[in-house]
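# I would like to see how this sequence folds:
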Amino acid sequence: MKSTYFTITPRDPVIARDARPFGFGIRMKSLDWPYPSVLAGSLRTMFGKTEKAGDFSPDTVMWLKGLAISGPFPLVDGSLFFPAPKDILLKDLRNDRFEAFPLRPAEMGKGQGCDLPHPGLLPAMLPQTVTEEFKPAKSAPFWSLKTMVSWLTEDTDASFSNRISPVHTGADSLQYPEKDARIHTKIVPERGVADDGMLFETVGLDFTAKRKSVGDQVRIAARMDSNGGCSMVDTLHPFGGERRLAHWKSCAGHTGWTCPDEIKTSVKDSERVRMVLATPAIFTGGWLPGWLGEKNGCLVGSPPGGPDDLVLRLVSACVDRWKPLSGWSLETRGPKAIRRVVPAGSVYFFETEKGSAAALAERCWLQSVSDDPQDRLDGFGLTLWGTWNNSKKGSINDKGMEE
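As a prediction, the model looks like this:
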């Protein structure tokens, strides 16, 4: 497979609607960040026009759907940013200082219980050293590659807390794009005038404003893998809905698409690995990946693209509530059925039951683990890999006790 990388610079506010109905008298609602399907649809349409001269025959559609799309990710100064993981809680110490607490699988005390969806799972809880209740502070929605690597390889929470302020307010963090609301009117085609009372509103994501924390315009990074390769791109083409324009340009690559050496070293010697969703995932079991099956009261399996001899056991998970996914199908010329996706940033904790996880990070870094092959090609379920509690010896047995 040949990889082609793209830097996308939105010229207009990006329209990325959520799955709510939209019609006369209804306000359009926008996603905070475009889904992979927005990128996949725009990119495939562009290549259908440039590579196939706009001939969207069934064979062309099959070829376009076979292009593996990865992204979209925020891009600043040539480096990727990723969704903040769900396995962290921040305590506001004021004066732009925060303390970070990791959520980790933990055994339950005597007489305690939890209604988890599977008896082989443990709850992810705060460290026992946290005795005071506090209202968690909000983390920035996107972290830099540097900050993410630090969190995925950190043995203890104390050393990470010393650098937590950049995660919230500094150059190693990003907020969501500002939302731009516009009022439009329906035009009568025969007369070219506005139709009385026919107003509607669109809400787009404004990428044109420079961020004070990073000092540069935020762009969008994407990758496409194909067997035959495609021509280089440097053009204006719509991205998202309402034909809002963006500048698409092929490039040599961005920092973050390949697995960092720190991650490889950390995972190599660890029997406990973390899987963080960098893009929303679609699983047949809702929150649970379909490649995990029941065995001896545990959930075990191997992710798509992972080493053949590797078997992972799911220990715990930090998963936010599901998000709706819908859209308009250019192939069938109709609305897509609503599906539930696992939000980006969700974290899954595994232990190795068989084999070694040494090659896992390198082979599966920013590769899809969604169940359906087409969802994987569309870019749903891209993953980041790291370790958890790798400073502790032993493993958690079926009763949730350290051995």
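
# only C-alpha atoms for contact and neighbour calcs from this point on.
OK.

# Could you pull out the strands in the stretch 301-403 of the chain for me?
Secondary structure of the stretch 301-403 of the chain (DSSP state E, counting those that start in this stretch): strands located at 311-318, 323-325, 328-329, 334-335, 339-341, 347-354, 383-387.

# Tell me which of those strands lies nearest to residue 237.
For residue 237, the closest of these is strand 328-329, at 18.2 Å, according to CA to CA.

# Which neighbouring elements make contact with the closest one?
With contacts taken as 3 or more CA pairs under 8 Å, 6 or more residues apart in numbering; DSSP states H and E, strand 328-329 sits against strand 334-335.

# here's the other one to compare against:
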Amino acid sequence: MNDTLQLTFEALDTLFFREALPMDMAGGVELSSVFPPPARTVVGAIRTLIGESRGVDWGEFKQGTSPLNELLGTHEHLGKLRFRGPYLLYRGERLFPVPGLLLRTPRRKNDEQAYVRLAPDLQTPVHCDLGRVFLPGLEQPNPGVQPLEKAFLTGAGLKAVLSGGLPSSEEVIPQTKLYVEEPRLGIGRDVKRGTVIESLLYQTRHIRLGPHPEDGPVQIGMDVGGLEEKILPDSPLWIRFGGESRMASVRQGTPPALPVPDAPAHPRGVLVTLLTHGDFGKDERPGWLLPGFQEETHEGATCWTGTIAGVPLRLVSCVLGKAVREGGWDLAHHRPRPVRSLVPAGSVYFFQVLSGDLRAAVEALHGIHLGHEQAWGRGELAAGYW
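Alright, predicted model coming up:
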């Protein structure tokens, strides 16, 4: 995005971004936080901030007669605004979800943590629920490897992975350095009478960012495009952010650039990894399948062919995480939003390039968005080599 700015949010205390479950669900005892927060939550906070900073009349805005309707859009269709993120910042640097192809090996005492990569095995198709397909595997047997969960990569770590290599242990940031969950107990209140309401106890789990001050601050960032001027003063503002009206400061800055991968000596193909959750559904196709890709048989196995950003590609394999369920609250109609399943950030798609140069393909795919609700930041891609 051109002419963009970065907004960073830093919590005063804790934050709460409720998972897509009702408070009164049968058998439920505790609601957890979704983190990093849903894109719609952050976008909603930013749209509200922009409106307030420009003196919007929210009554006129709801009726569609405000001068800011064209800029801010609606809860379904954004106006001129475009977003990238949300993402975490650690010591001022953007962090990235760990691509699903990266696994950690068993750690021996006093040894540095080591990692290995998955890559498509194009020699031995496997029969599974998808048919006869190429599955990702290890080039060499390595017993005890596990997915690298609850961690993030620095820019240098992501560049190493996209360039066909492996990150160092210093480039992998564990969740425990970034945030911890805190259980909370609440009770319903009758505001008019100044009393509590019987049988309305509830439990939630809040997020505390930067639990170890010596490790440096942790913020939530999002890039905003479509603005012709700055929206914030130089000093930070305080806003209500997320559920339960938690407070956070917001600052304006310069958006970080994506790390650009280097081409390895003998690449076999290109890959893309999702930096934000992707929404590829809304029809009868599998929810994980990229838009425009059609099934075909190649060398005795099921593959999928399609075009992204003008690059003809064959999807030969992928590594997918558990689907993310995301709902939220529809402020315009005062009701819950329908819950949808999203392809999680960190999912990886392996391609063969059907025409053209691999380097040119990576340049074309790197940093674009794919799928539905791209303006909200969904489906951001980072491209590299395998």
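
# Superposing both, give me the TM-score.
The TM-score (TM-score structural alignment, normalised by the length of the second structure) is 0.83; 360 aligned residues with a CA RMSD of 2.8 Å.

# Identify whichever of the strands of the stretch 301-403 of the first structure lies nearest to residue 47 of the first structure.
Nearest to residue 47 of the first structure among the strands of the stretch 301-403 of the first structure is strand 328-329; the distance by CA to CA comes to 16.8 Å.

# what sits up against that closest one?
334, 335, 336 (CA atoms under 8 Å, 6 or more residues apart in numbering).

# Now, of the residues you listed, which are buried?
Neighbour counting by 16 or more other CA atoms under 10 Å classes none of these as buried.

# And residue 161 of the second structure? What does it align with in the first structure?
Structural correspondence for residue 161 of the second structure with respect to the first structure (TM-score structural alignment): residue 151.

# Just give the closest residue to that match, not the sequence neighbours.
residue 160 (7.1 Å; CA to CA, 6 or more residues apart in numbering).

# With residue 43 of the second structure instead?
Spatial nearest neighbour of residue 43 of the second structure, chain neighbours left out: residue 376 (7.0 Å); criterion: CA to CA, 6+ apart.

# any idea which element the match of residue 161 of the second structure lies in?
Assessed by DSSP states H and E, residue 151 of the first structure sits inside helix 145-153.

# same thing with residue 59 of the first structure?
helix 58-65.

# Check which residues of that helix are buried.
Using 16+ other CA under 10 Å as the test for burial, helix 58-65 of the first structure gives 61, 64, 65.

# which one of the residues you listed sits closest to residue 45 of the first structure?
The closest of these, once distances to residue 45 of the first structure are taken by CA to CA, is residue 64, at 8.2 Å.

# To which residue of the first structure is residue 270 of the second structure aligned?
Superposed on the first structure with TM-score structural alignment, residue 270 of the second structure falls opposite residue 273.

# what do you get for residue 95 of the second structure?
Using TM-score structural alignment, the partner of residue 95 of the second structure in the first structure is residue 81.

# swap in residue 194 of the second structure?
When the first structure is aligned by TM-score structural alignment, residue 194 of the second structure is paired with residue 192.

# which residues touch the residue nearest the centre of the first structure?
Among the residues of the first structure, the one closest to the centroid is residue 279, at 1.9 Å (CA atoms, centre = their mean). By CA under 8 Å, 6+ apart, the contact list for residue 279 of the first structure reads 35, 36, 71, 83, 343, 344, 345, 379, 380, 381, 382, 383.

# swap the cut-off to 7 Å and go again
Contacts for residue 279 of the first structure (CA atoms under 7 Å, 6 or more residues apart in numbering) come out as 344, 380, 381, 382.

# Over to residue 254 of the first structure?
Going by CA under 7 Å, 6+ apart, residue 254 of the first structure touches 78, 79, 80.

# Which residue is the nearest non-sequential neighbour of the first one?
The reference is to residue 78 of the first structure. residue 254 (5.3 Å).

# any idea how far residue 244 of the first structure is from the match of residue 194 of the second structure?
21 Å (CA to CA, to the nearest Å).

# now swap in residue 185 of the first structure and tell me
As judged by CA to CA, residue 185 of the first structure and residue 244 of the first structure stand 17 Å apart.
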